[in-house]
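Q: Show me the folded form of this:
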Amino acid sequence: MSRKILVTGGAGYIGSHIVRQLGESGYDIVIYDNCSTGIPQAVLCGELIVGDLSDINRLYQIFGKYRFDAVIHLAARLVVPESVDYPLEYYSNNTCNTTNLLHCCNVMGVDKLIFSSTAAVYGESHHSPVTEDVTPLPINPYGRSKLMSELIIQDYAKASSLRYVILRYFNVGGADPAGRIGQNSRHANHLIANACNAALKRQPTLKIFGTDFPTPDGTGIRDYIHVEDLATAHIDSLRYLEDGGNSEIFNCGYGEGYSVRQVVERVKAISGVDFPVINGERRAGDPASVTASIEKIKKVLNWQPRYNNLDAIISSALAWEKRKLKSCE
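A: Predicted coordinates:
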């Protein structure tokens, strides 16, 4: 009998890659997504149910019908500047909806959870690379909404049989190397995706937000991880919990930082297009530099990234954007 997994937000960019890998690994998957940013066509495996996590009565019905063995919870809003402008929406959508999900897990006896968190919980950490035991100090509502969810999960686990893995994502890029799925959001806020769009003339310029950070070239430094390796971290986490592993928190990155300007220059070099770049003001809530320590996830999960290379991330993203552009012709 195959194991039944619920994936919230499974029609989104990261979620669709996780769902595909779950399907390829033999899991029976139900995807629950309101499709506000997710794309139904990106769901290559499992059964998609369109719905919102705020509808707790419907959630109870779905939990009762399918009897899940585990939950992978990705559904969230995740744009930092937007969270500064609309904090209540972020606390409602990210934190309160996580609580709704945990209520269902509690009543229906689901005792394994993988939670999609973020490096934004670290804020302006003075540790580089940052380890999982650093005290989180988020500087924007998005990061705080995720940290609150982490704390709620941990508190509930102490009072129940729940075991969890919390994955703190760093900056995600790239696409399925086979070209089946990739970044499909209608309003992508990912640097690599936007730079690729500028290279393909789908947008006239690329805007850099902040050139006066305390970094070598003045632009923000981030740790970029290929979406395929991030998806694999979820599969590894699920198997870890299935094998009886204890609750853990893991960073998901590569342990290397690249500035915005470095990323832009690599996109230009790989695409062969010298697109125009506009220097803009910093966005509210953006830290100067965040990179991950990944020794823990490698040791505990034996996670072995296959695409640990900025050029590989950019090349797969560019190929995906070219494919989308061709399909529109």
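
Q: can we go C-alpha only for contacts and neighbour counts from here?
A: Will do.

Q: Give me the helices and strands touching whichever strand or helix holds Leu318, please.
A: Here Leu318 sits within helix 310-327, counting by DSSP states H and E. In terms of contacts (3 or more Cα pairs under 8 Å, 6 or more residues apart in numbering; DSSP states H and E), helix 310-327 is packed against strand 171-173, helix 191-199, strand 224-226, helix 260-271.

Q: And the longest one, what's buried?
A: Within helix 260-271, the residues that qualify as buried by neighbour count (16 or more other Cα atoms under 10 Å) are Val260, Arg261, Val263, Val264, Glu265, Arg266, Val267, Lys268, Ile270, Ser271.

Q: Would you mind measuring from the closest residue in space to the last one that isn't next to it in sequence to Arg20?
A: Leaving aside its chain neighbours, Ser271 sits nearest to Ala199 (6.5 Å; criterion: Cα to Cα, 6 or more residues apart in numbering). Distance of Ala199 to Arg20, computed by Cα to Cα, to the nearest Å: 28 Å.

Q: cool, Ser316 as well?
A: Ser316 is 17 Å from Arg20, by Cα to Cα.

Q: residues contacting the nearest residue to Leu318 once chain neighbours are set aside?
A: Leaving aside its sequence neighbours, Leu318 sits nearest to Cys196 (Cα to Cα, 6+ apart; 5.6 Å). When contacts are counted by Cα atoms under 8 Å, 6 or more residues apart in numbering, Cys196 is found next to Val267, Ser271, Ile314, Ala317, Leu318, Glu321.

Q: what number of residues lie near the residue nearest to Ser271?
A: 25 (other Cα atoms under 10 Å).

Q: Make a markdown table from the helices and strands packed on helix 310-327 and add distance to Ser117 to it.
A: Shown next, in a markdown table, are those (distance: least, Cα to Cα, whole Å):
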| stretch | distance to Ser117 |
| --- | --- |
| strand 171-173 | 12 |
| helix 191-199 | 19 |
| strand 224-226 | 14 |
| helix 260-271 | 22 |
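
Q: and for comparison, fold this next one:
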Amino acid sequence: MYKKEIKVMDCTVRDGGLMNKWQFSDEFVRAVYKGCVEAGIDYMEIGYKSSERAFSRDEVGPWKFCDDRDIRRIVGDNNTNLKLSAMADIGRIDTEDIPPKSESVIDMIRVACYVHQIDKAIFLAEHCMDKGYETTINLMAVSKVNEPELDQALNDLSQSKVPTVYVVDSFGSMYCESVEYLVKKYLKALPGKKVGIHAHNNMQLAMSNTVTSLIHGATMLDATLLGMGRGAGNCPIEVLIAFLKNPKYRLLPLLDVIQNQVKPWQDKIDWGYHVPYLITGALNEHPRSAMKWMDSEKKDDFVAFMKEMHDYELLE
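A: The predicted structure follows:
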């Protein structure tokens, strides 16, 4: 599917870092970066932009902070067509933690928030725009949001300067009908703005949901190498690039990074489709309980997990 306005963002380091506390080696991050450059990917999200008051470097790696000194060690001045992104969570960063764009190699800061944080997210995103960055707002966990709350959030966003808003399937619980509905809803409520998609793979629908969003007007597409990411992971970028058939993208460099850098991580951290993640997705629940189960000796006792989650659901 060839549309020149489509932009693909690789989130391997940022989202994959949720599985190993962003403790990737420089070699790994540099390989992902070079692979994205050679493959013609539009954006690479190299990590989170977080306050050192919120997290300790003794517990998390440098890609939780995306300090420019660390990034430049990997990319230099990034004299390529690949743009670099970092994600900022509301409540985990202060405005003074963000330098002017003229002092940073980062091009885009994506603000992640829940619906009740929308005012703070707009403030932070517009602050980043004033400093010279591209911005998006990624509205998380919308599968748990009731319609009036979502309508109000979209109304607030429509009056903001923020140019791009993401549909985020935080729990991997959405089917194509929900994705189609939300993309159309966002586009109607946000005239003149772009819509993106960030899909999780709990029910093995991340790729199909990304395609559905694309068909109905989304133009910013998130994906990761080998689907690497929290829990069930994300839309695999290699599958997406193979599908798009856009001549500006190349598949081979991505396969090289997967083979030599990403695949070996599967021996250390266990992401991707597993039945416990299916269960939380089907129940529209956060995957943290499934991740905890996957780290236990009972990881293959799917029946026990389903019963536990069913009891939990009854208590909700």
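
Q: And the TM-score between them?
A: Once the chains are laid over each other, their TM-score by TM-score structural alignment, normalised by the length of the second structure reads 0.35; 168 aligned residues with a Cα RMSD of 5.7 Å.

Q: picking that back up, quick one: closest of the helices and strands packed on helix 310-327 of the first structure to Lys298 of the first structure.
A: strand 224-226 (14.3 Å; Cα to Cα).

Q: Point out the other helices and strands that that closest one packs with.
A: Using 3+ Cα pairs under 8 Å, 6+ apart, strand 224-226 of the first structure is in contact with strand 171-173, helix 310-327.

Q: 10 Å instead?
A: strand 171-173, strand 248-252, helix 310-327 (3 or more Cα pairs under 10 Å, 6 or more residues apart in numbering; DSSP states H and E).

Q: Skip ahead from it and say which helix or strand is next.
A: That would be, after strand 224-226 of the first structure and using DSSP H and E, helix 227-242.

Q: buried sites along that following helix?
A: Neighbour-count burial for helix 227-242 of the first structure, counted by 16+ other Cα under 10 Å, picks out 227-238, 240-241.

Q: Phe115 of the first structure: which of those residues is nearest?
A: Taking Cα to Cα as the measure, Phe115 of the first structure sits nearest to His234 out of the buried residues of helix 227-242 of the first structure, at 9.2 Å.

Q: How about the contacts made by that closest one?
A: 15, 18-19, 21-22, 72, 114-116, 165-167, 240, 252, 303 (Cα atoms under 10 Å, 6 or more residues apart in numbering).

Q: Nearest to Leu151 of the first structure among those?
A: Using Cα to Cα, the contacts of His234 of the first structure come closest to Leu151 of the first structure at Ile166, 10.5 Å.

Q: do you know how far that closest one is from Trp320 of the first structure?
A: Counting by Cα to Cα - Ile166 of the first structure and Trp320 of the first structure are separated by 29 Å.

Q: circling back: CSV please, covering the helices and strands packed on strand 224-226 of the first structure and showing distance to Lys298 of the first structure and mean neighbour count.
A: Formatted as CSV, those follow (distance: least, Cα to Cα, whole Å; neighbours: other Cα atoms under 10 Å):
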stretch, distance to Lys298 of the first structure, mean neighbour count
strand 171-173, 18, 23
strand 248-252, 9, 24
helix 310-327, 19, 19
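
Q: Of the ones you listed, which is nearest Ile278 of the first structure?
A: Of all those, helix 310-327 sits nearest to Ile278 of the first structure, with 20.2 Å by Cα to Cα.

Q: what about Asp155 of the first structure, how many neighbours?
A: 11.

Q: three-state assignment of it?
A: helix (DSSP: H, G, I helix; E, B strand; the rest coil).

Q: OK, contacts around it?
A: Counted by Cα under 10 Å, 6+ apart, Asp155 of the first structure has contacts Ser149.

Q: And it, how close does it get to Lys112 of the first structure?
A: Counting by Cα to Cα, the gap from Asp155 of the first structure to Lys112 of the first structure is 15 Å.

Q: If you count neighbours, what's buried in the helix or strand harbouring Ile166 of the first structure?
A: Element membership for Ile166 of the first structure (DSSP H and E) is strand 163-169. Of the residues in strand 163-169 of the first structure, Arg163, Tyr164, Val165, Ile166, Leu167, Arg168, Tyr169 count as buried by neighbour count, 16+ other Cα under 10 Å.

Q: and the first one, how far is that from Leu102 of the first structure?
A: Arg163 of the first structure sits 12 Å away from Leu102 of the first structure, going by Cα to Cα.

Q: going on from the helix or strand containing Lys65 of the first structure, what's the next piece of helix or strand?
A: Per DSSP H and E, Lys65 of the first structure falls inside helix 56-66. Note on helix 56-66 of the first structure: by DSSP H and E, the next helix or strand toward the C-terminus is strand 70-73.

Q: who does that next one touch, helix- and strand-wise?
A: Using 3+ Cα pairs under 10 Å, 6+ apart, strand 70-73 of the first structure is in contact with strand 4-8, helix 13-24, strand 28-33, helix 97-108, strand 112-118, strand 163-169, helix 227-242.

Q: about what we covered before: rebuild the helices and strands packed on strand 224-226 of the first structure as JSON lines, extending it with distance to Met108 of the first structure.
A: As requested, these are exported to JSON lines (distance: least, Cα to Cα, whole Å):
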{"stretch": "strand 171-173", "distance to Met108 of the first structure": "33"}
{"stretch": "strand 248-252", "distance to Met108 of the first structure": "23"}
{"stretch": "helix 310-327", "distance to Met108 of the first structure": "39"}
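
Q: nearest to Asn106 of the first structure, of these?
A: strand 248-252 (19.3 Å).

Q: Can you spell out which helices and strands pack onto the closest one?
A: Against strand 248-252 of the first structure (3+ Cα pairs under 10 Å, 6+ apart) you get strand 112-118, strand 163-169, strand 224-226, helix 227-242, helix 295-301.

Q: In a markdown table: those, plus distance to Gly280 of the first structure.
A: Output for these, formatted as a markdown table (distance: least, Cα to Cα, whole Å):
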| stretch | distance to Gly280 of the first structure |
| --- | --- |
| strand 112-118 | 25 |
| strand 163-169 | 26 |
| strand 224-226 | 22 |
| helix 227-242 | 27 |
| helix 295-301 | 35 |
